[in-house]
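[1] Predicted model and sequence follow; I will ask about them next.
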Amino acid sequence: MIEGIIFDMDGLMLDTESIALESWERAGKEFGYVISRELMMKAVGRTLVDTRKLLVKNLGDDFPFEEVRKIRIDYTKEFMSLNGVPMKEGLIEFLEYCRTLKIPTAVATSTNRSDALELLEKVDIVGYFNTIVCGDEIEKGKPEPDIFLMASKKLGVNPERCIVLEDSENGILAATRANMIPIWIPDIIIESDIARDNARYICNSLNEVNIIINELNN
C-alpha cells in the first residue's frame, strides 16, 4: 500500500521550467554572458547553491550570479504577472484524487522556501499538502536523497512505500537513492537514459498516475 506521495514543483506541478530557461538566457545577455539552454538543463532540479556552483564553474569566477539571478527573477515575475502561473495538465484533478484516498502528500522542491510558497499560494494549492520541504532547508540537494527523506519523515511514512513524482534526472536519482518509488513525468527533458533507467514508472502526465496507484494498492 502507498503511504505517501511526494511532489516536485517546477516542471511537475507548475509549468515554469521553460520560463526559467528563457529568463536565464535573457538575463545573461544583459551582462554579456551566453547562458545556454544546454547549460541550464543541467541545473534542472538542483538547489540555488548548486546552480550557482554550476554557472560559476562554466562561466568563470567573475560571473555575477546574484545580479544575473535578480534580473532573471524580474523577467519571470513580469511573465507571471501578465500570464499567471501555468499549472500542468491534470494537477488539480490528481490532488483531489489524493485527497479522496486520504494519502498524505508533500512538496519537495529545490526552490527556496519563500519563492516556492509564493508560487504555490498564487495557484492556491498549499492546502492540498501536509508538508512542504524546500531547497534551502537541506544540506545536500538533488540528486542526493536528503529532501525526499526529510519529506517522508515529516509525513511519518515508510520511504519504501512512498511515491515520488518528478520531471528531472536529478529528482529521479534522488528518489531512487531514497529507496522510494520514482515516477518520471517528462517536461523539458524528454529524452534521458538516466531518468528512464532509474524511474520505476513513466507517465505522460499527472492524469496517468492514479492508474499506477490503483495497481500498487491492489
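    Good, I have the coordinates. Residues are numbered from 1 along each chain as shown.
[2] make it CA atoms for all contacts and neighbour counts henceforth
    Fine.
[3] which residues in this structure form strands?
    Along the chain, counting by DSSP state E, strands occupy 4-7, 105-109, 131-134, 162-166, 181-184, 201-202.
[4] winner for burial among the ones you listed?
    strand 162-166 (a mean of 28; mean count of other C-alpha atoms under 10 Å).
[5] chain center to that one, what's the gap?
    Relative to its parent chain, strand 162-166 has a centroid offset of 11 Å by C-alpha atoms, centre = their mean, to the nearest Å.
[6] let's bring in a second one:
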Amino acid sequence: MSDLMTQRSSLEDIVAVVFDKDGVLADSEPINLKSLRQVFASHGYRFGSEIDRQVVGRHPKDYFPAIARQFGLSTARQETMYAEKEALYARMWEEDGSLFDGVHEVLADVRSRVSRLGIATSATRAELDAFLARFELAGFFDLTLSRDDVARPKPAPDIYLSAARAFGTDPRNILVVEDSEPGVTSAHAAGTFCIAVGGAHLAPGTRVLADRTIATLRDLPALLGDLGRG
C-alpha cells in the first residue's frame, strides 16, 4: 500500500478519476489471451497460464516480440503471426467483445461525485476511439489518452503524468482505476491514488502498490462513498 494512503483518506482533493480501458471497462483480456494462444497453437507452439502476466495490461506491440523470442521465431515468422493474432482478435472482439457489467451506471455515479473523468489506455488511438464509439462512452470523458499520446506506454508513468498535466493538477489529486501489473505500476510511479480492480493478475509485490483494492468495478461507487466520508 503506497504512502498516499496515510496522506489522503477522502475525496476532498481529488480533481479527476481516470480509468484504464482493457480489464477495467472492457472485458477484453480473455479475448486477448485466447487469440494469442490460438495463433501460437496453429503454428505448433503452446504455453500455459504462466504467459498471462506477460500479456495482461499490455498492448500486443509490447508483449508479442518478447513471447516470440522465447520460441526463437524469425522476424518474418513473428510478423506473420502478429498479423494473424491481430486479425483473429479483431474478429473475436467484434463478435463477443463487451463491457463489464454496470459500466455506464458506474461512470454516471462517479461523474456525480467527481466532476472530471478520463480514460488512459495502452491501446492505440484508433482502438480507443472505436471502443468509445461502439459502446457510446465518449460523453463520459473529459480526457482520453492512448499509447499514441505518450513517449512510453505503461508501466512507465508517462500516461498518468500526462493526465495530471491535462487536468492542471498534481498527480496526487488524480484517482486511477487499474487492474494489471503494468497499470498499477504506472499509476504508482506517477504518484496517483490507485484503486486496483480484481487483482487476479497482480503479483503480491504489485498489489501493495495500490492504495485500495476492489473485487469488481461495481464496488467502486461504494468505495468512493467511503472515501467521501473519510
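    Right, received. Where do you want to start? Treat the numbers as computed from the prediction; the structure is a model and nothing was measured.
[7] what's the TM-score for these two chains?
    The TM-score (TM-score structural alignment, normalised by the length of the first structure) is 0.88; 216 aligned residues with a C-alpha RMSD of 2.1 Å.
[8] re the thing from before, mind checking which of the strands of the first structure is nearest residue 115 of the first structure?
    Among the strands of the first structure, strand 131-134 comes nearest to residue 115 of the first structure, with 9.5 Å by C-alpha to C-alpha.
[9] which one is the alignment partner in the first structure of residue 123 of the second structure nearest to, not counting chain neighbours?
    Here residue 123 of the second structure is matched to residue 111 in the first structure, going by TM-score structural alignment. Leaving aside its sequence neighbours, residue 111 of the first structure sits nearest to residue 135 (C-alpha to C-alpha, 6 or more residues apart in numbering; 5.2 Å).
[10] follow-up on the earlier one: how about the strands of the first structure in JSON lines, adding distance to residue 140 of the first structure?
    Output for these, formatted as JSON lines (distance: least, C-alpha to C-alpha, whole Å):
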{"stretch": "strand 4-7", "distance to residue 140 of the first structure": "18"}
{"stretch": "strand 105-109", "distance to residue 140 of the first structure": "12"}
{"stretch": "strand 131-134", "distance to residue 140 of the first structure": "11"}
{"stretch": "strand 162-166", "distance to residue 140 of the first structure": "18"}
{"stretch": "strand 181-184", "distance to residue 140 of the first structure": "19"}
{"stretch": "strand 201-202", "distance to residue 140 of the first structure": "25"}
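[11] closest to residue 66 of the first structure out of those?
    Nearest of the strands of the first structure to residue 66 of the first structure, taken as C-alpha to C-alpha: strand 131-134 at 19.4 Å.
[12] May I have the residues that are in contact with the residue mapped onto residue 188 of the second structure from the first structure?
    Residue 188 of the second structure maps onto residue 176 in the first structure when the alignment is built from TM-score structural alignment. Neighbouring residues of residue 176 of the first structure by C-alpha atoms under 8 Å, 6 or more residues apart in numbering: 145, 182, 198, 199.
[13] Relative to residue 16 of the first structure, how far out is the third one?
    Here residue 198 of the first structure is placed at a distance of 24 Å from residue 16 of the first structure (C-alpha to C-alpha, to the nearest Å).
[14] quick one, helices of the second structure?
    Counting by DSSP state H, the segments of the second structure that form helices are 4-7, 29-42, 52-55, 60-70, 75-96, 103-113, 125-134, 158-167, 181-190, 204-207, 220-228.
[15] and among these, the most buried is which?
    It is helix 181-190: most buried of the helices of the second structure by mean count of other C-alpha under 10 Å, with a mean of 26.
[16] distance from it to the first structure after superposition?
    Helix 181-190 of the second structure differs from its equivalent in the first structure by a mean of 0.9 Å after superposition (mean C-alpha distance after the TM-score superposition for the first structure).
[17] what separates that helix from the chain centre, distance-wise?
    Counting by C-alpha atoms, centre = their mean, helix 181-190 of the second structure comes out at 10 Å from the chain centroid.
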